[in-house]
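> turn this into a structure:
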Amino acid sequence: MNLEKQTYGNFAKMSFFMNFLAHLLLSGDDEEVIIGNYVGDFIKGRLTGDKIIGWSEEFLLGVKLHRHIDMYTDEHPIVRDAKHKAADVLGKTAGIAIDIYFDYFLAKYFNQFCSETLDGYSARIYEVIRRNDPLIPVHMKSMVRTMIKQDWLNTYRTLEGIKLTFGRLSRRAEFLDVLNLAEEDLEKNEDFYHEKFNLFFPLLQKEAARFITENRQ
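Now for the predicted structure:
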C-alpha cells in the first residue's frame, strides 16, 4: 500500500473533524455516553480488558455506540447513493464530504430533531465536554479546545461555515485538495443530498436508540 492510500485510509476512518453534531445528538442524555461517543475516533483497536480498565459502563457504551453508528452509516444503501453522487466530483473523498453534508442539514434543520435550539444545545454540550475533561484522550484535547473556541457545532448550519470546514480539511493532506470543490457540489445538489439525509437520519436515530437500550447493562 502506497503512502497516499494508507494516509487516505486513516482519514476515511476518522470522523473527528467531520460529523460531531450527529454523533453527539445520537448519544442520548447520559454525559458519559455522550463523551464516549464524542471521543470514539481517538480510541483505536479492540476494546480489550486491559484497554478499558477504569472505564465506566456508560463511557464504554458510548465508544461502542460511535463504532456502531459509523458501521451502520457506511453500510446503508441511502448513504451509498449519496456517496456515489458526490464521488462524481470528489472521488474517494466523497465519504468525508457526505458526513459533513449531513451535519450541515442536521444543523440547518436542528429544530426538527431536537427540542433545543442549536445555540442552546451547543452551549450545553460544550459544558458537558468541559466538565468531563478527564475522560478525553490527551491527544484530542488541543482539538477540543479549538472546537469550542471556534464554535464548530454552530458553523455547520451555513454554507459559509461548511466552506471553512472543507478548507481546514483540504490543508491536512495534498490528496484532500479536492474537498475545496465540496461546498460547490453541496450547493448545486442540495435538494438531492437533503432528500437522502431526510430519508436516512430518522432511521439512524432509531438505530442508535435501539443500540443504547439493548447494550446498556
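> rest of the way, CA atoms for contacts and neighbours
OK.
> now do the SS call for Ala107.
helix (DSSP: H, G, I helix; E, B strand; the rest coil).
> next, count neighbours for the residue nearest to it when sequence neighbours are not counted.
The shortest distance from Ala107 to any non-neighbouring residue, by Cα to Cα, 6 or more residues apart in numbering, is to Arg157 (4.6 Å). Neighbourhood size, Arg157 [other Cα atoms under 10 Å]: 20.
> for the one 3 residues further on, same thing?
The local packing of Glu160 (other Cα under 10 Å) involves 11 other residues.
> which ones are touching it?
By Cα atoms under 8 Å, 6 or more residues apart in numbering, the contact set of Glu160 is empty.
> that one in helix, strand or coil?
helix.
> how near is it to Glu187?
In this view, Glu160 and Glu187 are 11 Å apart by Cα to Cα, to the nearest Å.
> same deal with His139?
For His139, the distance to Glu187 equals 34 Å [Cα to Cα].
> structure for this one too, so we can compare:
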Amino acid sequence: MNYLAHLHIADHTQTSLLGNFLGDFVKGNPDGLYNVDVVKGIRLHRFVDSYTDSHPLIKTVKPLFSKELRRFSPISLDMFWDHCLAKYWLDFHANSLADFSTQTQTRIANESSSLTQALPTRFEKISELVWQGRWFEHYVDIENIEFALQRIASRSPRMAPLAQTFDTLGTHYDQLCDTFFKLYPEVLEATRLESKKETV
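Purely as a prediction, here's the structure:
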C-alpha cells in the first residue's frame, strides 16, 4: 500500500495520521523518537507493509511481472492499489477524496505542530509535494500512476527498470482491480484488529 492507503487506514483505525504517513521515513526502532500515538502509527504502517507483502493474493499477481521486473513489483503494485482506492474511493469512505485530502493535510499539520522533535527532511519535502500537487486526486487517472513510476525510476540507474512495470499494470488491469477488491477489505480488517493491540 502507498501513501493514500496508509492514510485511509489511519483514518479507518483512528490512529495517528502523521505516524502512518511517517512509516517510510523512519528506520529502526521508533520508540522514544516521537510521542506514543505517532510511534503506534509508524508501527501500524509497518504492519500493513508486512501483511500485504506476505498476503497470498500478492503471491498470485507477482508472476504477472517478467522475471527481470519482478523485484520492482512491490513498488508498482503499491502505486496501483492507491489508484484503485482513489478511483473507487466512495466505496470505502463517506467523504469525497478531495475533502479527505484537505482534512488530512490539516490534521497532520496539527499533529506535527505539537511535536518537540524535528521530522525527517525527506518526509517534509514529500509531504509538501503531496499536498501542493493534490497527488491523491490525481491517482484516479491511471496515466498519473505511470508518470509517478517514471518519476521514481528516474532517481537512480538502479531504479530505472521500474518504469517498465507499468506495461504489466495496463495489460492485467482488470485482474489487478479484482485483486484489490479482494485484498483491501482484508487489510482493513487486519489493521483494525492490530490497532487494538498494545503495540507501544
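> residues touching the residue nearest to Ala107 of the first structure, list them.
Counting by Cα under 8 Å, 6+ apart, Arg157 of the first structure makes contact with Asp103, Tyr104, Phe105, Leu106, Ala107, Lys108.
> which position in the second structure aligns with it?
Counting by TM-score structural alignment, Arg157 of the first structure corresponds to Val140 in the second structure.
> against Glu146 of the second structure, how distant is that match?
Distance check for Val140 of the second structure against Glu146 of the second structure: by Cα to Cα, it reads 12 Å.
> please apply the same query to Ala5 of the second structure.
Separation of Ala5 of the second structure from Glu146 of the second structure (Cα to Cα): 18 Å.
> so these two - more neighbours on which side?
For Ala5 of the second structure versus Glu146, the count of surrounding residues by other Cα under 10 Å is larger for Ala5: 26 against 22.
> just to check, the more buried one is in contact with Leu85?
Yes. At 7.1 Å, Ala5 of the second structure counts as touching Leu85 under the criterion of Cα atoms under 8 Å.
> give me the common contacts of Val140 and Glu146 of the second structure.
Residues touching both Val140 of the second structure and Glu146 (Cα under 8 Å, 6+ apart): none.
> Gln164 of the second structure: neighbouring residues, count only.
Neighbours of Gln164 of the second structure under the rule other Cα under 10 Å: 17.
> can you pull the contacts of whichever residue in the first structure pairs up with it?
Correspondence of Gln164 of the second structure to the first structure, assessed by TM-score structural alignment: Leu181. For Leu181 of the first structure, the contacting residues are Val89, Leu90, by Cα under 8 Å, 6+ apart.
> repeat the analysis, applying 10 Å as the threshold.
Val89, Leu90, Ala97, Lys163, Phe166, Gly167, Ser170 (Cα atoms under 10 Å, 6 or more residues apart in numbering).
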